[in-house]
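>>> After the sequence you'll find the predicted model.
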Amino acid sequence: MAHSFTPRYSQEQILRYTGGRLGIAAVPGAGKTHILSALAAKIIQDGRLQDGQELLIVTLVNSAVDNFRTRIESFFDNKIATLYKYRVRTLHGLAHDIVREKPARVGLEERFGIIDEREAAFIRREAVNAWLASHSLDEYLDPALDQSKRDWVRRDQLPNMLDSLAMAFIRSSKDRLLTPEKLRAKLDASFTPLPLAELGYSIYADYQRALAYRGAVDFDDLIRLALTLLESDDEFLARLQYRYPFILEDEAQDSSKTQERILSLLSGSLLPERSVSEVEGSFADDALRLRHNERASAQRGGPVGNWVRVGDPNQAIFETFTTASPELLRAFIQNNPSVDMPESGRSQPAVIALANHLIDWVMTSHPIPEVRTALSVPFIVPVPEGDPQQNPPDVSEGVKFISTKFTPEQELDAVAKSVKGFVDSFADIPVEEQPTIAVLVPRNTRGVEVVNALRQKGIEPIELISSTSETRAAAGSLSHLLAYLADPQSARKLAKAYEVWRRDWREDISLRAQVAKQSPAEEENLDDEGDAAMEEHRLATVSNAELLTTTSSILRKMVNVENFVAPSHAGDWLAGLSESEAEHVIAELADFRVHIQRWLSAVTLPIDQLVLTLAQDVFSSASDLALAYKLALVLRKAADDHPDWRLPELQAELVVIAKNERRFIGFSDDD
């Protein structure tokens, strides 16, 4: 049965859309995805598409693609009716589709490659290190710094800072369609020395040479080359314009200038640059070009493109680390027919009032005038009575400001205690009826600290940071094993490998520590049988803890690791322990030695097979084994990209994931 819904007033206005350009400013919780899906379904149902045409929905992230498909199909009794009628793509996916059709036109091989974020970061870091090896930034350092501080800055601070600078420089250059050659020409024509621009150019040029050597492009290149292709091939552009007569853009506040130009061309709202200059000379900016095209289209009596853009200019988080600009959406809304979507049932009135006050204060009273354009209307409005998503009840004390000055550690403890108190307050409510709590953090590293603080209070959170603790733990465990295999003479690394091998014991000990913190009331709820089982488990846990500590200490103090791992007829280090250590310790070491010998014999395997071999011995849960498989594929790709890499370099890749320095999507137990 087809899904139906009663649209709110603003949604009704949007569903009346029949063509042309439409800008929509939507507040959080206004139902952006739902209304775009409903509009897409309406256009399909109204028969607005001809043979060979598709409605194009452009979204920001891959996770939204399936969401759109599911929602659009929910409006149809027969899902076959939607077949080949629409396409949902991310901006980068769309750019890839465009470039893949005519790669030679933009100087690419037929089978060009696309490097991922990991490989791009590696290439960029190599270019940064090469620049630092041949240049000095001492002129930018504080003269008051002593030599040790200078060395610390050069070693630990400058590489990371320069890497961030290089990433921003390269992205900005590509968004402005500036190749290294064009940038070099501009620098040569400048009368003023620009040392930081020269720095960025040098790293950018090295980075692009490395990409060319690999016959590959990065994600920013895809956007740049797609625009270049559309502006240089009128026949190809016309074919795509026919294929996509309607374009619906979600999360438009996170589009960059180049991405906006691609959609402008596809929708027929923007003439190719060279066509415009032939008609009316060279325009100074895109706004003039758009206005010219609208005038030209009006004179022809034709449309200015069927393009609907939806977004929240006050929620442009990508602006901080990409070339996205919410000002582009604001300008589009101001210069075209527009509809506001102010109704939202997501928050209670006190939260809405606070959000609206912030918008008003920034726009009218912020002490820095330049900041007053950072936020804009519409203000958030509660949904009307009868709406299926009613606002939560008004609880004025639900908004609370804490004026206490905390150290970072004190803040963590205060947050954990607050969450603990709230969780305990509804402990008697059935789990499916319990409310949820969200903790927002400024950085991923802080998120990890909050997670650890909550776990110390006996609270198991759901993580939504770059990589979950399970992913980091799995990557960390495998990295410790590879670290030992890369340096088999190290007693310290051997001891760490043993602790990984007995990771189930460590998790059991940690769980026991949490149980020990339970309240007397909780203990009273145990019956005699449960109490006996707990005591038996406690004794086993204590025994394992003692054995783990003793064995790890013995391995760490070992002088000659080889005599333990590969004993000769002349002497076996393990045999010499028989008089000083208990029998169960000797048995534990002997068992561990069997595994170590098997791991060392597997070192000659390809890295992915080695990782899976290790995983079979240290992981037992399905989710951990699935994670190991994904990590093995990551390392296999890294090894293919870098044939000269050995175990130390490959192990470093796992360390990056374990430290939460790179996003890695893992699995949950439910998956």
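Cool, the structure landed.

>>> Going by C-alpha atoms from here, please, whenever you check contacts or count neighbours.
Fine.

>>> Against which helices or strands is the helix or strand harbouring Arg87 packed?
Assigned by DSSP states H and E, Arg87 belongs to strand 86-90. With contacts taken as 3 or more Cα pairs under 8 Å, 6 or more residues apart in numbering; DSSP states H and E, strand 86-90 sits against strand 55-59, helix 63-73.

>>> by how many degrees do the longest one and strand 86-90 diverge?
Between helix 63-73 and strand 86-90, the angle formed by their directions is 160 degrees, by axes from the mean of the first three to the mean of the last three Cα atoms, to 10 degrees.

>>> quick one: helix 63-73 to chain centroid distance?
Taking Cα atoms, centre = their mean, to the nearest Å, one finds helix 63-73 lying 20 Å from the centre of the chain it belongs to.

>>> separation between Gln514 and Gly458?
Distance of Gln514 to Gly458, computed by Cα to Cα, to the nearest Å: 6 Å.

>>> Tell me who's in contact with Ala226.
For Ala226, the set of contacting residues under the criterion of Cα atoms under 8 Å, 6 or more residues apart in numbering consists of 95-96, 98-99, 262.

>>> Show me the strands in the protein, by range?
Using DSSP state E, the strands found in the chain span residues 21-26, 55-59, 86-90, 113-114, 216-217, 246-249, 307-311, 338-341, 343-344, 381-382.

>>> Of all these, which one is nearest Arg8?
Arg8 sits nearest to strand 343-344 of all the strands of the chain, at 7.9 Å, using Cα to Cα.

>>> which strands and helices sit next to the closest one?
Packing partners of strand 343-344 (3+ Cα pairs under 8 Å, 6+ apart): strand 381-382.

>>> Give the other helices and strands that the strand it packs on contacts.
In this structure, strand 381-382 packs against strand 343-344, helix 349-365, with contacts taken as 3+ Cα pairs under 8 Å, 6+ apart.

>>> for comparison:
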Amino acid sequence: MRDIQLRPGQKEVCDYRGGLLGVPSVPGAGKTFTLAVLTANLIKEERHLPGKILIVTYMNSAVTNFKIRIGDLLEQQGLPRNKGFDVMTLHSLAMKIIKEKPEALFLTDAFIPLDEIEQNRILQRETAQWIEENDAIFKSFIAFHEKDKSLQVKLKVDQWTKKINNVCKEMISYLKCRGVDIHRIPELSKELPQHSLLRMCLAVYDKYERYLRHMGMIDFDDLIVKSIDLLKRDEGLRERFQEKYTYIFEDEAQDSSILQEELLRILAEKRGNLARVGDSNQSIMSTFTVSDPKLFKRYCEQPQTQVSKILVSSRNSKDIIDTANYLVEWSQELHPMALCRDSLEPQMISPVGEDDPFPNPKPEGYTIGKILAKTRREELFKIAKNAEKQRDKGKTIAVLIPNGYIMDEMKEIMDQQEIPYREVSSFPKERARATEALGCILDYLAHPDDQEKFIHLLIQYLQVEIKEDEGLLKFLSNCYLENIFYPMDHDILEREVPREILDSPNWKQLLENIYMLKRFMEASTVEPEALILHIAECLHFDEEQIAIAQKVALDVQYMMLLNPNWRMAELAAQLKYIRNTYNYFANLVYERNGFMAEPGTINLITYHKSKGLEFDTVYLTCMTSEEFPAKLEDKFRSDYWFLKQDYKNPTAVAKAELDVLLGEVHSLSPIEKARVETIQERLRLLYVGITRAKENLLFSCHEAYDSDFGRKNVTPSHYFHILKNYIEEKRTNEGN
């Protein structure tokens, strides 16, 4: 292995040879690189024998990254690239365990975990049935008012109907994580009042789980639960896996859950070699998953755990490091909520030494700024224009946006200003296009006489430029589509079409698409899954889009097996309902090669999605008290406006009810506890945003935004004011 210069902290980690190790690290500290070097060193010394080194990480993209890095290091030593190690996600590991003895769990060898599409469908059915059977209880959670008009009542009922599915889904995951089997449901339910959110979730959980067991299915939460159960019950299997892996390394340990921790402890139990690497200040998943940032902290505090911190980073300029460290210090000492003063761990980032081959960036002058705009639209417009200037400088650029609604508004502004950008949110439009095109075509084939669907299909997915062609648009809106698709006489059709339309280049393009759609109609008698693949081929899908189409086709085949009487209309309606899940799958397909920021490209990305990435210039947008609350009296996005005060965060209330039944007592009310946890996590999210910037950083905020209910006033986040004052003081000092 060629000489590798290790930084303070990295060297200590690479000296590890056994026992329990905790590695708290800071952003940009090179933890992936360090674990890769450690792995290669252990393999070179053959310390992994007779087993292997197992690295468990959070994302599939991280799996690929680890394999490449370790493979490169081994290759430099003349060793095979895949010698002596495995890299897996937690769910891949659990699958591997269960595949050893699926019959013990009454599963076949070919079992596949229930995907989100089918899980959402089952939950939708079970929640709908519960609502039908418990209408009065369902409505008892809604905040109806005497002055509510019928439309307002309907809106609140519709909103709760939509959200209840997510509440039950989150609670089922939480119940499984807490070890609550359905056999305990009668015992728990009798302790609860009729009007209880937990009682509702338990009822849906019971029906959902019994259906899965009847069908011989398991979901992704079951993978972890059942793999642990299998290892505990089967001594031979447990010993086999403990012998197989000499060392267990966990990446992103700050996002670990109780179940993940237990599974890894079981595997490391015999040899006692467990190394966990993480950054508690980047724990940003706990409010919507079962991860718990306290677990990694407790692990590091155990007396038997050796702790080696990696606190040196070359990612950010000194000014940006100072800003991140200031936020940590301020939160520890001066946060307005005393309960939130431990949100960020007191681990400060240090720049690398002067002799480091990869020094910290050194931009000219002070390159941190702020914008306070009157409206959100004004704020986003200013950001767009500023980012365009950075683009001209050849910088890598990221505009961090809190949520999908604001993402859509930002895209609209960028499009209007004709500023090119790349969307890196969960479901960017270019990735969703394949699934949406398939759904839109099937929807039209189910309603071939619907002119509105036909025109929408032409404009959005078949690229027929008729939006500005008023004559052609008017003609299509008023004609009989059957006469266009199947004219009795070609000459008669041409006589009915105005000459200016016939001479339009769009007319020829329209006829080509009509011919293609006719082929789809004629092929609609074949199996639906074959039709979907035929459509994908005719639309010239690329390799990644074909993979998505194949996934859709497999699910359609399964749906038709369960619902043999479905016609095209029912199938199209179901595909539209589950479109977001296909977008999720599309994202996985597109992310196989990972993400690489390109100079001169403006990346629109959510704060959460930015974790693990870095850019020359970063814009932290919409720092309002709604998005980054700092006090209990701030407005919280997790609150449902249409529910009564005591139920505004239904998942938090249901979790609190369960905690009480399991013997846990909290000093705060469920709503207060959830708000404190949100404040803590959003502060960590802000820290993540700051530490994405290498050279230039700009904070921005607004005082009002337009909604369907008119203009809403908002207040800048307390953090915005704190950082604004800090920046102004630093600028003043720079001037002196």
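Everything's here; your move. What you see is a predicted model; the values in this text were computed from it and never measured.

>>> Could I get the full set of helices for the stretch 151-300 of the second structure?
185-189, 197-215, 220-233, 235-244, 258-268, 293-301 (DSSP state H, counting those that start in this stretch).

>>> Tell me roughly how far the first one lies from the first structure on average.
With both structures laid over each other, helix 185-189 of the second structure and its partner residues in the first structure are 2.8 Å apart on average (mean Cα distance after the TM-score superposition for the first structure).

>>> Translate Ser283 of the second structure into the numbering of the first structure.
Under the alignment by TM-score structural alignment, Ser283 of the second structure pairs with Ala316 in the first structure.

>>> Actually, Val167 of the second structure.
With TM-score structural alignment as the criterion, the equivalent of Val167 of the second structure in the first structure is Leu165.

>>> And the helices in the stretch 401-550 of the second structure?
Using DSSP H, counting those that start in this stretch, helices in the stretch 401-550 of the second structure cover 404-416, 429-446, 451-460, 470-478, 481-485, 490-496, 499-502, 505-522, 528-538, 543-562.

>>> sorry, back to before: my guess is the match of Ser283 of the second structure contacts Asp254, does it?
Yes: at 5.8 Å, Ala316 of the first structure counts as touching Asp254 under the criterion of Cα atoms under 8 Å.

>>> can you tell which of the helices and strands packed on strand 86-90 of the first structure is closest to Tyr242 of the first structure?
Comparing these against Tyr242 of the first structure with Cα to Cα, the closest turns out to be strand 55-59 (10.4 Å).

>>> Give the aligned range of that closest one in the second structure.
Alignment note (TM-score structural alignment): strand 55-59 of the first structure is matched to residues 53-57 of the second structure.

>>> repeat for stretch 13-25 of the first structure
For stretch 13-25 of the first structure, the aligned range in the second structure is residues 12-24, judged by TM-score structural alignment.

>>> ok, now which ones touch Thr289 of the second structure?
Glu170.

>>> list the contacts for the alignment partner in the second structure of Pro180 of the first structure?
Alignment of Pro180 of the first structure against the second structure is given by TM-score structural alignment, with Ile182 as its counterpart. Taking Cα under 8 Å, 6+ apart, we find Ile182 of the second structure in contact with 205-206, 209.

>>> Closest to Pro361 of the second structure out of the residues you listed?
Each of the contacts of Ile182 of the second structure was scored against Pro361 of the second structure by Cα to Cα, and Tyr205 proved nearest at 52.2 Å.

>>> Show me what that closest one aligns to in the first structure.
Residue pairing (TM-score structural alignment): Tyr205 of the second structure is matched to Tyr204 of the first structure.

>>> Ok, Lys453 of the second structure next?
Matched across to the first structure, Lys453 of the second structure falls on Lys493, judged by TM-score structural alignment.

>>> Contact partners for its match?
The neighbours of Lys493 of the first structure, taking Cα under 8 Å, 6+ apart as the test, are 480-481, 483-484, 487, 556.

>>> let's go with 10 Å and repeat that
Shown in contact with Lys493 of the first structure (Cα atoms under 10 Å, 6 or more residues apart in numbering): 480-487, 499, 555-556.

>>> go on, Ala212 of the first structure?
The neighbourhood of Ala212 of the first structure, defined by Cα under 10 Å, 6+ apart, consists of 108, 206.

>>> One more: Leu554 of the second structure?
528-530, 532.

>>> do the same with Gln651 of the first structure
Counting by Cα under 10 Å, 6+ apart, Gln651 of the first structure makes contact with 475-476, 478-486, 635, 645.

>>> To which residue of the second structure is Leu375 of the first structure aligned?
In the second structure, the residue paired with Leu375 of the first structure according to TM-score structural alignment is Leu344.

>>> which residues does that match contact?
Taking Cα under 10 Å, 6+ apart, we find Leu344 of the second structure in contact with 279-283, 327-332, 680-681, 683-684, 687.

>>> From those, list the buried ones, please.
Among these, those classed as buried by 16 or more other Cα atoms under 10 Å are 279-283, 327-329, 331-332, 680-681, 683-684, 687.

>>> can you tell me which of these lies nearest to Tyr16 of the second structure?
Distance to Tyr16 of the second structure, by Cα to Cα, is smallest for Asp279 among those, at 19.0 Å.

>>> Quick check: that closest one touching Leu295?
No: because the distance of 11.8 Å does not satisfy Cα atoms under 10 Å, Asp279 of the second structure is recorded as not touching Leu295.

>>> Find residues that contact each of these two.
253-255.

>>> Please produce TSV containing the contacts of Ile182 of the second structure, extended by distance to Lys370 of the second structure and neighbour count.
Written out in TSV, the entries for the contacts of Ile182 of the second structure read as follows (distance: Cα to Cα, whole Å; neighbours: other Cα atoms under 10 Å):
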residue	distance to Lys370 of the second structure	neighbour count
Tyr205	47	25
Asp206	51	18
Glu209	51	18
